[in-house]
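Asks: Here is the input, now give the coordinates:
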Amino acid sequence: MNVIHLSAECYPVAKVGGLGDVVGALPKYQCLAGVNASVVMPFYDRKFTRDNRFETVYEGSSTLGNRPFHFTVLKEITNQLGFSLYLIRIPGLLDRPEVYCYNDESEQFLAFQVAFLDWIVQREERPHILHCHDHHMGLVPFLITSSYRYRSLANVPTVVTVHNGQYQGWMSWDKADLLPEIDLSKKGLLDWDGVINPLAAAIKCCWRFTAVSPSYMAELSHNSNGLEYLFAAESGKGQGIINGIDTEVWNPQTDPMLARKYNVRSVAAGKQANKEPLAGASGLDPSKPLVAFIGRLVNEKGADLLPGAIRLSLEKNPGLNFLVLGSGEAEIEDQLRELNELFPGRYHATIGYNEVLSHKIYAAADFLVMPSRVEPCGLNQLYSLRYGTMPIVRSTGGLKDTVIDIETPEGYGITFTSLSVAGICAAIDRAVALYPDTARTGTLRKKMMGLDFSWHQSANQYINLYNSLY
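Replies: So this is what the prediction gives:
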């Protein structure tokens, strides 16, 4: 079975969030299970593309409205990721360093989808499944069923995975002229609430869609930024499949980014050996419990509540350290920087994205807090469990599906429901109270590290879904 994954991100080529981690791992585990899975994504001028070798497998020309463009399909030649990787390069559109943030983002991803389909439609070998990730690739299911140019692909099953339904790729109707010629009787499939909505079009036109956890699939019908009715109406072709993690990349026994590697038997000594250099670099006391936050500093992640919750927790608990790693809204970043001055020696914030530092924090921290408003799946809590770091999570979406509270016999994390500073602080207070109980903490760490959130099971669920269509 030949499966093509279409995505704006794929680790380690280009990653902004969890989408990159998923698309960098799921195809690899599908290949291990016997599926010929590959990834096609935009070309970005980044370290991976500069440091690795590619061959040109196709060159073509197309148009974006009346604007002609040339594109090149490049293939990474060593198969080092465990699957075939293809990049589509379009001079002036898809040859820039950043994944997002450009004013012509709609044109970038539309041009990518058109170039991809122009390439695939002329190939003798047809894919058995097209797997589109998020709204950036959401017009593919529409175009292969509604554009005359791609009609020969109409019988190729399409699967759409919703990683975050809050972002939908809205475009005004004045950009409709950028699309290839379509059957005008199907124009309404593009529309939602008076604009072109690629995510809505994807859900309407795909054969099946998935969300990245069962709980998030249920939540989409009542919290999806205007698409609630659509998700409810199309729920019969939806399925929630929890994300996994790449246990080869995220493995404290082999992680080259750690000060000391460790396993379930040496977790206490290993975490302390990692905490000491990290605390030293951050000006913190390695003998104190360390709570961390890693992620985007946006309201969706509950980050607007973080400055107040951190301040109150540090004032209430003089024996507590706190680390933050993330970037996002400028106001939140500024508030978190200000705390550096208020709590020297007890708190440190690093504003930005740093993959190496994130690994070091997972290994060193005792607790990881995730006060999310919306969390479709969440990967950070899975990374923390893998490293023996207890997650403190608000029970929503995938966090609800993957973290069980320690007050139940099978539990291994701390959960809360109140989306407030008080709710976060109460959960952190529980963590502080637990920390001195080294016997219980040790038992819980071993339980955490023994959990299996690898991609093997999830990859097989996707394969079963493909088999039901192909």
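Asks: C-alpha only now, for contacts and for neighbours.
Replies: Fine.
Asks: all helices in the stretch 301-450 of the chain, in order from the N-terminus.
Replies: Secondary structure of the stretch 301-450 of the chain by DSSP state H, counting those that start in this stretch: the helices cover 306-316, 330-342, 355-364, 380-386, 397-402, 421-434, 438-449.
Asks: Using JSON lines, please lay out those helices together with mean neighbour count.
Replies: As requested, those are arranged in JSON lines below (neighbours: other CA atoms under 10 Å):
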{"stretch": "helix 306-316", "mean neighbour count": "18"}
{"stretch": "helix 330-342", "mean neighbour count": "15"}
{"stretch": "helix 355-364", "mean neighbour count": "22"}
{"stretch": "helix 380-386", "mean neighbour count": "26"}
{"stretch": "helix 397-402", "mean neighbour count": "23"}
{"stretch": "helix 421-434", "mean neighbour count": "18"}
{"stretch": "helix 438-449", "mean neighbour count": "17"}
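Asks: this one as well, want them side by side:
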Amino acid sequence: MIRVLFVTSEVYPVIKTGGLADVSASLPEALCRQDHDVHILLPGYPAALAAAKSAGTRRKAQLRIGFYPVTLWQTRLPDSAVALWLVECGPLFDRPGNPYQNEDGGDWWDNAHRYHLFARVAAMMALGQAGLNWVPDVVHCNDWQTGLVPVLMDSCQKRPATVFTIHNLAYQGLFSHEAFRALGLPDSLWRYDRLEFHGQLSFIKGGLVFSDHLTTVSPGYAEEILQPPLGCGLDGLLRHRSPFLTGILNGIDTRQWDPESDPYLIHHYGPDDLPNKRLCRADLQKQAGLGGSAEGPLLGFIGRMVEQKGIDLLLSVLPDFLDRGCQAVLLGSGMHEYEEAALELAEQYPGRLSVTLGYDEALAHRITAGADIFIMPSRFEPCGLNQMYSLRYGTIPVVHGVGGLKDTVFDPDTTGMNRANGFTFDKPEPGKLSAALDRALAAFNRTKAWRQLQRNGMAGDYSWQTRARAYIDIYRQILAARQSITDD
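Replies: The predicted model follows:
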């Protein structure tokens, strides 16, 4: 049994802004199901503390870090056996809304201080300095918010092994040199081969430089970040560390995302009763205020309305497909200009286009089940979960073939119908997206081919079981390496 401290800034269902929260719940649970002892460490955001205290929690330690009083609370991740630790520090984490940004959409001015303190607590737990009776063998860190954890443990010879997972390299945790000084970090860390990045402090660089092993969330993305532009200025460092970099495709929670038992659906179906899927389509059309007699397929999109997700590409081609008899349901939020453009388009196409701003878990499930085609035109996508949800629900994805999308969606033009489960395009251009959608519409009108695409997608293994074993192999590998260093 391996003891793992899983350090993350969000975890579903306690706090979620994106896919990191889903992974931070599903992977630890999958590891526990394989008889490993995993504890999650999470900042004590107000909603997280309130949920934990209502469900039952215990105060396990009180610390003082600099000027700040800190309380460690222990509870369980809802509906699981995974231990969840919350770092309560009112001055830094007792704030409304988004964990990282204020109501105006700007980053909290003291994010460096907030996640430095969080990292210090993680390091104290990992090194047995928090007065607890549990010490991990491995500390598994996630994204820039945890990047200082391996840095703070580096000088200790008898420390746990460390893994750092890159969920999205574009978010790096960059702060000023003044912030570096204010955190009291040693001057020796202000070097190009440590934490300094073009005159700024880079939290993510701490994880990349000081961790024993690096992972990212798909094999495709692991290759892409070794070169510009997706290396985001860190590709040289990543090439240097490439012998210790592994791409492991994310899984999905197949209990939460199962068309045969999904509690958000009125009607259920599986690969052997696909006609029932049309009932989910009818329910979605009714909920979204769409007409029930569309000539073409129902298109779905769920995601952030930002350029990375290719929302501009989708909005540019959507009128043509709506004019040709398609319907579409869009769910998401992001840049004001794209939100406004989507709403204006919906006004031009009443009964054909529905736009919901924000995030609605129930609606997300109903779109995944009720749509015929799910569109993910992302300019880059480290892994992507929505295309795997769609595949499991027999909804055919049309995606830009990058990162985890090309690792999971297989086009009939390149793989043949025996393996194909969706459609891909090779450049983030409106014409390329339009051509891929044209091919999808042609397949939609050939019932036998469409059913084969659906069944191929639904037959895939998207669970965390295999993925968790890959992480366990890495844990064992780095533990053996750490043991040899300690023995020497």
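Asks: For residue 411 of structure 1, find the nearest of the helices of the stretch 301-450 of structure 1.
Replies: Closest to residue 411 of structure 1 of those, according to CA to CA: helix 438-449, at 8.4 Å.
Asks: Dump the helices of the stretch 301-450 of structure 1 into CSV; add distance to residue 120 of structure 1 as well.
Replies: Rendered in CSV, the data for these read as follows (distance: least, CA to CA, whole Å):
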stretch, distance to residue 120 of structure 1
helix 306-316, 46
helix 330-342, 42
helix 355-364, 34
helix 380-386, 35
helix 397-402, 34
helix 421-434, 49
helix 438-449, 43
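Asks: Of all those helices, which one is nearest residue 76 of structure 1?
Replies: When those are compared for distance to residue 76 of structure 1 using CA to CA, the nearest one is helix 355-364, at 22.6 Å.
Asks: against structure 2, where does the closest one fall?
Replies: Under TM-score structural alignment, helix 355-364 of structure 1 corresponds to residues 361-370 of structure 2.
Asks: once aligned to structure 1, how far is that stretch on average?
Replies: Comparing stretch 361-370 of structure 2 with its match in structure 1 after superposition yields a mean distance of 0.6 Å (mean CA distance after the TM-score superposition for structure 1).
Asks: what comes into contact with that stretch?
Replies: Under the contact criterion CA atoms under 8 Å, 6 or more residues apart in numbering, stretch 361-370 of structure 2 has outside partners 257, 259, 264-265, 277-284, 298, 300-302, 329, 331, 374, 389-390, 393-395.
Asks: do you know how far the equivalent of residue 331 of structure 1 over in structure 2 is from residue 279 of structure 2?
Replies: Matched to structure 2 by TM-score structural alignment, residue 331 of structure 1 sits across from residue 337. Here the criterion is CA to CA, to the nearest Å. By it, residue 337 of structure 2 lies 34 Å from residue 279 of structure 2.
Asks: Excluding residues flanking it in the chain, which one is nearest the most centrally placed residue in structure 1?
Replies: With distances taken as CA atoms, centre = their mean, residue 18 lies nearest the centre of structure 1, 1.4 Å away. Nearest non-adjacent residue to residue 18 of structure 1, counting by CA to CA, 6 or more residues apart in numbering: residue 379, 6.6 Å away.
Asks: The one you found maps to what in structure 2?
Replies: Structural alignment (TM-score structural alignment) places residue 379 of structure 1 against residue 385 in structure 2.
Asks: which ones are touching its match?
Replies: Counting by CA under 8 Å, 6+ apart, residue 385 of structure 2 touches 19, 250, 251, 252.
Asks: so the second one touches residue 217, yeah?
Replies: Yes. The pair residue 250 of structure 2 and residue 217 passes the contact test of CA atoms under 8 Å, sitting 5.5 Å apart.
Asks: counterpart of stretch 243-250 of structure 2 in structure 1, which residues?
Replies: The alignment places stretch 243-250 of structure 2 over residues 236-243 of structure 1 (TM-score structural alignment).
Asks: So what would you say the end-to-end distance of the matching stretch is?
Replies: Using CA to CA, the span of stretch 236-243 of structure 1 from its first residue to its last is 21 Å.
Asks: again with stretch 95-110 of structure 2
Replies: Here stretch 95-110 of structure 2 reaches across 12 Å from its first residue to its last, counting by CA to CA.
Asks: and what of stretch 260-276 of structure 1?
Replies: Stretch 260-276 of structure 1 has its terminal residues 11 Å apart, counting by CA to CA.
Asks: So what's the gap between it and the chain middle?
Replies: Between the centre of stretch 260-276 of structure 1 and the centre of its chain there are 27 Å (CA atoms, centre = their mean, to the nearest Å).
Asks: What lies in contact with that stretch?
Replies: Residues outside stretch 260-276 of structure 1 that contact it (CA under 8 Å, 6+ apart) are 252-255, 258-259, 286, 360-361, 363-365, 388, 442, 445-446, 449-450.
Asks: Check stretch 155-173 of structure 1 too.
Replies: Here stretch 155-173 of structure 1 makes contact (CA under 8 Å, 6+ apart) with 19, 106, 126-136, 138, 141, 194-200, 202-203, 206-212, 220, 224-225, 376-377, 469-470.
Asks: what range in structure 2 does it sit on?
Replies: Using TM-score structural alignment, the partner range for stretch 155-173 of structure 1 is residues 159-177.
Asks: mind listing what's buried in the matching stretch?
Replies: Within stretch 159-177 of structure 2, the residues scored as buried using 16 or more other CA atoms under 10 Å are 159-170, 172-175.
Asks: Contacts only, for the alignment partner in structure 1 of residue 56 of structure 2.
Replies: Aligning on TM-score structural alignment places residue 56 of structure 2 opposite residue 53 in structure 1. With contacts defined as CA under 8 Å, 6+ apart, residue 53 of structure 1 is in contact with 76, 77, 78.
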